[in-house]
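Undergrad: Sequence below, structure please.
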Amino acid sequence: TYKYLNAGAGCLGSIFVHSSHATDYELYPRLSGWWGVPFDTRFAMAPDAALTPGASGFGCSNVNPLMVACLQQSLLVLQEAGGVAATRRKSLLLTGYLELLLHTCGLTAPPAAAAARRCSVAIVTPTAPRWRGCQLSLRVQPAEAGAAPPSMRELERLLRERGISTDAREPDIVRISPAPLFNSFDDVRRFIAALTACLTELA
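TA: Below you'll find the model as predicted:
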């Protein structure tokens, strides 16, 4: 729910349990509670009550209804976007477009001697789309060998001033995620223009 349904700290989570483990109670210690007991015997409160077969048997307690309401809204947004397959397809296109522009706009190439920009970026995220989500991690590297990279916090601040929200990691990584439920291809172009301007300003 965190990465794909916009959940935050303390929100509901879920876990997949293969059906081959659903009734194996001896293989590993498992969390279990009264919510995993069949409804018709749940309130008997028997100390050795049998659990419901399948995923329902892993329920520990009743869930927070406010958190369920939030999750429902996220699921509606996902449904309106066409579902998981359509969202993943857009994600692949957005991130591929971001990667393409980083290369074609020259941001991944060392700056020319006469260029105002003194830094380039290297994509450190796997290039194969199946091995990544929508995020690209960019290593900011100065043109001069041995020179220190600019402050990532300062880069993050400059991008924020241009309406771009990123995530910086010192000493040299900035992470950008064109989220398919919210971002457009124009947003990706705006980011490239903003990043170019910021790297020039930091020179």
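Undergrad: For the rest of this, base every contact and every neighbour count on C-alpha atoms.
TA: Fine.
Undergrad: ok, the nearest residue to Val77 once chain neighbours are set aside - how many residues close by?
TA: Closest residue to Val77 apart from its sequence neighbours, by CA to CA, 6 or more residues apart in numbering: Leu181 at 7.7 Å. Counted with other CA atoms under 10 Å, residues neighbouring Leu181 total 17.
Undergrad: where along this structure do the strands fall?
TA: Applying DSSP state E to the chain gives strands spanning 119-123, 136-142, 167-169, 173-176.
Undergrad: Out of these, the one nearest Ile15 is which?
TA: strand 136-142 (25.8 Å; CA to CA).
Undergrad: Before we compare anything, build this one as well:
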Amino acid sequence: MNHIGKAMLEQKDETMKAKLERIAQQQNLKVTDAEFAEFLDSVDELSHFRKMFKYPKMSDLPKVDLNLVDAESDAIYLCGNSLGLQPKDVQEYISEELDKWAKMYARGVHGHTNGKMPWAKCDEFVLDTNASLVGAKKCEIAVMNSLTINLHLLMYAVHSQVRFHGFDPEECVVVLQPRQNEHCLRTEDILDYISQNGQSIALVLFSGVQYYTGQYFDIPSITACGKAQGCIVGWDLAHAAGNVPLNLHEWKVDFAAWCSYKYLNSGCGGLSIVFIHENNFDSYPPALWGWWGHEAESRMEMTNEMKFPHDCSAYRISHPPALLVCPMIASLKIYEKTSMQMLRQKSKLLTAYLEYLVNYYFGKMSTVLKNPIYCEVITPQDPEQRGCQLSLKFSANFSDVYDQLQKRGVVCDMRFPDVLRITPVHIYNSFNDVRRFTESLIDSFEQLSSGEQQ
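TA: Modelled structure (predicted):
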């Protein structure tokens, strides 16, 4: 077990704030000391993974002010919730397949069945690790398409599907809302609604981690409640896969889908993955058929009679794109060197460290900076109800804050109407990244409060 893991397991009943203060005190430091970030990085046994990614420099960023930063220093990249960094091995994997396509020794079309990664089976090379990351059996997942297409195939893009079948989304789709003056849904409210209305609900569909607030929903409890009422229960795991621990098979989730370009670092437009519980293989055959969903052994016989394999691969529509599999392989090989348990331990401490510094310097009740601008964390305080991301609201115009951060080399993103999403990712971000972000936000607030927009 690594040092961070040991620190997390000591005194389990501690709040994350108390845990950080205890660790700092043991080193004769304060949580706000720069040396504390350096210490945490020095004992982080996952820190070497950062070197396996291409980390952008300040000079790479389009809106950075080079008068404010060192051009050759690392950017402050806290946007893995939107686009994960590129693994360094991606180019090698892609080049190998391009080379196989181009050169005579591969005999062109024979690349489908030859080489280290035959194109016709390229998606099979990423099934094991993808299944492990989400707690699924290999037979329960398939790598295909993009996320929204897969949600259509699994019955989503809900409003579109409801209209397509001749119904009014205003009448047929229920969107739960938080209580007044709250930002996140309460688990008890979700369970109460399903329990009281489940007999009239066909499909329960939630995001595993909510994109705007960063709330990590109680997937097993919501799934069990929905299924007890006879509902189909599905999950959009775009912001959950690779971010938080998942156990889809054990939780008896009916179906799920997620993308690979966020925490799975497979590049913009990267392949999506679908999960269908093995209990549903007979009950819910594919609604739309594609030739690649035919069993492999007799696919090329072209009998015009569909023969599905008894697994999730039956949902595949067409040939997997080998060049999009390559970035996924490069990323998953990094994940194979650790575990979601270790990543989660670091993530809890890393995000708590961000939360501590944000509240210390920028909280509404903070008097440290004596700056009229403040911010609020709308992501749940409970570390069990969040992943890597913290969502921040500001008393100043959030787009002005965003502009100032960009000038200082911070890469995050903003979501309307009024949130900045700050996401230190466990597999490549450091505690020093969080400290540097805090310093940049201090400078940004000072600039904004002075009224001198550069």
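Undergrad: which position in the second structure aligns with the residue nearest to Val77 of the first structure?
TA: Counting by TM-score structural alignment, Leu181 of the first structure lines up with Ile427 in the second structure.
Undergrad: Does its match touch Met342 like I think?
TA: No. If you go by CA atoms under 8 Å, Ile427 of the second structure and Met342 don't touch, sitting 9.8 Å apart.
Undergrad: Roughly how far does the alignment partner in the second structure of Ala22 of the first structure sit from Asp311 of the second structure?
TA: The alignment partner of Ala22 of the first structure in the second structure, by TM-score structural alignment, is Phe281. Look at Phe281 of the second structure and Asp311 of the second structure: by CA to CA, to the nearest Å, they are 6 Å apart.
Undergrad: These two: who's more crowded?
TA: Asp311 (21 against 16).
Undergrad: so how far is Ile141 of the second structure from that one?
TA: In terms of CA to CA, Asp311 of the second structure sits 8 Å off from Ile141 of the second structure.
Undergrad: and what of His159 of the second structure?
TA: 25 Å.
Undergrad: more neighbours, those two?
TA: Using other CA under 10 Å, the more surrounded residue of His159 of the second structure and Ile141 is Ile141, with 26 against 14.
Undergrad: What residue, apart from its backbone neighbours, is nearest the more buried one spatially?
TA: Closest to Ile141 of the second structure by CA to CA, 6+ apart is Phe275, at 4.4 Å.
Undergrad: Check whether the one you found really touches Ser313, as I assumed.
TA: No. Judged on CA under 8 Å, Phe275 of the second structure makes no contact with Ser313 at a distance of 9.8 Å.
Undergrad: Quick check: neighbours shared by these two?
TA: Common neighbours of Phe275 of the second structure and Ser313, counting by CA atoms under 8 Å, 6 or more residues apart in numbering, are 141-142.
Undergrad: okay, those two: which has more neighbours?
TA: More crowded of Phe275 of the second structure and Ser313, by other CA under 10 Å: Phe275, with 28 against 25.
Undergrad: re earlier: for the match of Ala22 of the first structure, which residues are in contact?
TA: 310-312.
Undergrad: What residues sit buried inside stretch 407-423 of the second structure?
TA: 407-414, 418-423 (16 or more other CA atoms under 10 Å).
Undergrad: tell me the angle of the longest helix along the first structure relative to strand 119-123?
TA: Scanning the first structure for the helix with the most residues, using DSSP state H, yields helix 83-104. Orientation check (axes from the mean of the first three to the mean of the last three CA atoms, to 10 degrees): helix 83-104 of the first structure against strand 119-123 gives 140 degrees.
Undergrad: quick one, helices of the first structure?
TA: 39-42, 65-80, 83-104, 152-161, 185-201.
Undergrad: Now distance to Gln141 of the first structure too, for the ones you listed, in a markdown table please.
TA: A markdown table is the format used below for the helices of the first structure (distance: least, CA to CA, whole Å):
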| stretch | distance to Gln141 of the first structure |
| --- | --- |
| helix 39-42 | 60 |
| helix 65-80 | 37 |
| helix 83-104 | 14 |
| helix 152-161 | 11 |
| helix 185-201 | 10 |
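Undergrad: So for Ala115 of the first structure, which of those sits nearest?
TA: Here helix 185-201 is closest among the helices of the first structure (CA to CA), at 8.8 Å.
Undergrad: mean per-residue distance, the closest one to the second structure?
TA: Compared with the second structure after the fit, helix 185-201 of the first structure shows a mean deviation of 1.1 Å (mean CA distance after the TM-score superposition for the first structure).
Undergrad: Now tell me what touches that helix from outside.
TA: In contact with helix 185-201 of the first structure (CA under 8 Å, 6+ apart) are residues 94, 97-98, 101-102, 107, 116-119, 155, 158-159, 162, 164, 178.
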